[in-house]
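Undergrad: Attaching a predicted model along with its sequence, questions to come.
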Amino acid sequence: MTDDLKAAVGRYGIWNRQLRSEEPELREQIPEAAAELQELGFTTVWLGSGPGVEHAKPLLEATTRLAVATGILTIWQYPAAEVAERAAALEHAHPGRFLLGLGVGHPQFIEEYRSPYAAMVGYLDALDAAGQPAGRRVLAALGPRMLGLARDRAAGAHPYLVTTGHTARAREALGPDALLAPELGVVLESAPARARTMARAALAPYLKLSNYLANFRTFGFGDDDFADGGSDGLVDAVYAWGSDERIRERIDAYLAAGADHVAVQVITATPSVLPREEWRRLAALLD
């Protein structure tokens, strides 16, 4: 199953928040945008900002081979039995093309947040009881315990905002067979000051979240790196920017570190707009 999943997910995908938007103007654009992403050669779309299973449906209906994943569905927001039922309906309608990405979210945003590992184990137990296949889900795992759970109770992991060092360590924790599909932010800008400014605007909200800070500390970053939107070293470690050649090298560095797939999030100055021109440029440099 994992080999089939890896083939379906492919090497390069797109991570985006607006492709799960419920705003009428953006919703009208989603089917056409999904169809274009498929034609550009991207194999998977990861829906950001806590999507539900239902948000994958318009993209699956608009395409014929594109895989669509939740990146990630927060377990506190959606009952497991409901998730299993909706995932089964998508699997029936679009066999092998929906992937359920799950995560525990962040205590800063979730009032009922408690023991994340135990909560995820309980949620996976409920999914199992409802018949949702472990081979059709991945976990937003950062630390070793959650990575172990991704290996043992899911098809693999979809870590967000990580370095190549984390990717290498995640591969060791997952073993050779599990799917490893990290997200990577990409700024299609060569000027260092402008590229880092755009990256910092994207990074700053995450520097208030304890889960990410703890993970960064594991890889040698400290308080000085978290000030003023992030140090140059931190920005350059978790975002790719520069010439097309340099961006391609940075993306492929995650594959070299052990990733099977890279979910690319294009960072722009207008994040509320679908970056379709930037996706075209990205497709060309990844050709």
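TA: That came in fine, so what should we check first?
Undergrad: contacts, neighbours, all on C-alpha from now
TA: Will do.
Undergrad: mind listing the helices in the stretch 101-250 of the chain by residue range?
TA: Remark: helices assigned in the stretch 101-250 of the chain by DSSP state H, counting those that start in this stretch are 116-129, 144-153, 164-174, 192-203, 210-218, 223-226, 232-238, 244-256.
Undergrad: let's bring in a second model and compare:
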Amino acid sequence: MELSGVGVWSQQLRYGDAAEAAEAAAELEELGYRAMWVPDIGGPVFDAVGNLLAATRSAVVATGILNLWMHAPEDAAASFASLSAEHGDRFLMGIGVSHAPLVDAAEPGRYRRPLAAMSAFLDGLDAAGRPVPRDSRVLAALGPRMLETAAKRARGAHPYLVPPEHTRIAREAVGAGPLVLPEQTVILCSTRDEAREIGTDWLRSYLSLPNYAGNLLRLGLTQEDVDTVSDRLFDALIAWGDEEAIRRRVDEHRAAGADHVCVQVLTADGNAFPREEWRRLAPALT
């Protein structure tokens, strides 16, 4: 499984119409995107992965991330084995601990000891009748201890909602061998006002989650930056402007040590497939 170049991170490919998701996946592969990443908040995520694998020939399909609280490791391993047998070595299982407010919403107090929970989930994948190979899994990792776990027990790290500065820190933490596969949110637009109209509330929803807010504070942003969604914070996390501006941000991640960058395109309609934007970005990114 080769993980290089640029991919697409898309909630539409997971939660949008399955037929359009398949059609879009085939086009993304033709456009030169090397991987497609989909989120998970429970439910039939492996059906969505299978849909994308069936629609493509060589692209990697990855979970970004599989929420470990919402799947049994033996079931995840069985699904991985079935999809790999049918589609070859193209399914990358990204695994994460998610966030306490999301996990505890359905069952208060369930989210606890996330590092221990990750270790137990990986133990379950290793102990399954058909284990998930270490090189076919990556971990959502922001802080130093989870980055260390990603280097030791997976193929590398998939940091979400991070600037290039974090990519540099992640590379230093995991060393030369493991992969660093950051997500980068982007908005194709002409002005800051347009970018802000599309991205501010979206970003605010993530800043309410302590894992992301804490990571930004470690990077030197302030609580005021977080509370106000300052321009400094906005520009650090969202690349906005024309195709060249977005290409420069992807190049910054690469220069900082990223092996692969997956771009998440935001538009005014958060439910619509951003297919025109994917087409516009392809010549600059792929």
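TA: Looks like it came in fine. Keep in mind it's a predicted model, so treat the numbers as computed, not measured.
Undergrad: what TM-score do we get after superposing?
TA: After superposition, the two chains reach a TM-score (TM-score structural alignment, normalised by the length of structure 2) of 0.94; 277 aligned residues with a Cα RMSD of 1.2 Å.
Undergrad: ok, back up a step: CSV for the helices of the stretch 101-250 of structure 1, including mean neighbour count and distance to residue 19 of structure 1?
TA: Shown next, in CSV, are the helices of the stretch 101-250 of structure 1 (neighbours: other Cα atoms under 10 Å; distance: least, Cα to Cα, whole Å):
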stretch, mean neighbour count, distance to residue 19 of structure 1
helix 116-129, 16, 26
helix 144-153, 19, 25
helix 164-174, 19, 26
helix 192-203, 18, 17
helix 210-218, 15, 24
helix 223-226, 14, 29
helix 232-238, 17, 23
helix 244-256, 18, 22
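Undergrad: among those helices, which is nearest residue 43 of structure 1?
TA: helix 244-256 (15.5 Å; Cα to Cα).
Undergrad: C-terminal to that closest one, what's the next element?
TA: strand 262-266 (DSSP states H and E).
Undergrad: Buried residues of that next one, list them for me.
TA: For strand 262-266 of structure 1, burial by neighbour count (16 or more other Cα atoms under 10 Å) applies to 262-266.
Undergrad: Residue 204 of structure 2 -> structure 1?
TA: Using TM-score structural alignment as the criterion, residue 204 of structure 2 maps onto residue 204 of structure 1.
Undergrad: gap between its match and residue 228 of structure 1?
TA: Using Cα to Cα, to the nearest Å, residue 204 of structure 1 is found at 8 Å from residue 228 of structure 1.
Undergrad: higher neighbour count, those two?
TA: Under the criterion of other Cα atoms under 10 Å, the comparison of residue 204 of structure 1 against residue 228 puts residue 204 first, with 15 against 10.
Undergrad: was I right about that one contacting residue 235?
TA: No: using Cα atoms under 8 Å, residue 204 of structure 1 makes no contact with residue 235, being 10.1 Å away.
Undergrad: quick one on the thing from earlier: would you reformat the buried residues of strand 262-266 of structure 1 as CSV and include distance to residue 99 of structure 1?
TA: Putting the buried residues of strand 262-266 of structure 1 into CSV (distance: Cα to Cα, whole Å) gives the following:
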residue, distance to residue 99 of structure 1
262, 15
263, 13
264, 17
265, 18
266, 21
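Undergrad: Turn the helices of the stretch 101-250 of structure 1 into a markdown table, including distance to residue 93 of structure 1.
TA: Listed next are the helices of the stretch 101-250 of structure 1 as a markdown table, based on distance: least, Cα to Cα, whole Å:
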| stretch | distance to residue 93 of structure 1 |
| --- | --- |
| helix 116-129 | 20 |
| helix 144-153 | 25 |
| helix 164-174 | 30 |
| helix 192-203 | 36 |
| helix 210-218 | 36 |
| helix 223-226 | 45 |
| helix 232-238 | 37 |
| helix 244-256 | 31 |
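Undergrad: show me the contacts for residue 224 of structure 2.
TA: residue 230 (Cα atoms under 8 Å, 6 or more residues apart in numbering).
Undergrad: cool, and residue 142 of structure 2?
TA: Applying Cα under 8 Å, 6+ apart, the residues near residue 142 of structure 2 are 159-160, 170, 211, 215.
Undergrad: Closest one of those residues to residue 98 of structure 2?
TA: Using Cα to Cα, the contacts of residue 142 of structure 2 come closest to residue 98 of structure 2 at residue 211, 8.6 Å.
Undergrad: Nearest spatial neighbour of that closest one, chain-adjacent residues omitted?
TA: residue 99 (6.8 Å; Cα to Cα, 6 or more residues apart in numbering).
Undergrad: can you tell me which two in the contacts of residue 142 of structure 2 are farthest apart?
TA: Largest pairwise distance in those, by Cα to Cα, is 15.5 Å, between 170 and 211.
Undergrad: Can you tell me what the residue nearest to residue 211 of structure 2 aligns to in structure 1?
TA: In structure 1, residue 99 of structure 2 lands on residue 106 (TM-score structural alignment).
Undergrad: From the structure, what's the count of residues near its match?
TA: By other Cα under 10 Å, neighbour count at residue 106 of structure 1 equals 16.
Undergrad: What of the one 3 residues further on?
TA: Around residue 109 of structure 1 there are 9 other residues, counting by other Cα under 10 Å.
Undergrad: swap in residue 190 of structure 2?
TA: 11.
Undergrad: show me the contacts for it.
TA: Going by Cα under 8 Å, 6+ apart, the list of residues near residue 190 of structure 2 reads 241-242.
Undergrad: So which of the helices of the stretch 101-250 of structure 1 is nearest residue 101 of structure 1?
TA: Between those, helix 144-153 lies closest to residue 101 of structure 1; by Cα to Cα that is 10.5 Å.
Undergrad: Give me the distance from the closest one to the chain's centre.
TA: 17 Å (Cα atoms, centre = their mean, to the nearest Å).
Undergrad: where's stretch 139-149 of structure 1 relative to the chain centroid, distance-wise?
TA: 14 Å.
Undergrad: That stretch aligns to what range in structure 2?
TA: By TM-score structural alignment, stretch 139-149 of structure 1 lines up with residues 139-149 in structure 2.
Undergrad: Residue 35 of structure 1 corresponds to which position in structure 2?
TA: Under TM-score structural alignment, residue 35 of structure 1 pairs with residue 26 in structure 2.
Undergrad: Please, which helix or strand holds its match?
TA: With DSSP H and E as criterion, residue 26 of structure 2 is part of helix 18-31.
Undergrad: who touches whatever helix or strand comes next after that helix?
TA: Once the chain leaves helix 18-31 of structure 2, the next helix or strand it forms, by DSSP H and E, is strand 35-38. Residues outside strand 35-38 of structure 2 that contact it (Cα under 8 Å, 6+ apart): 3, 6-11, 13-14, 25, 29, 49, 59-65, 262.
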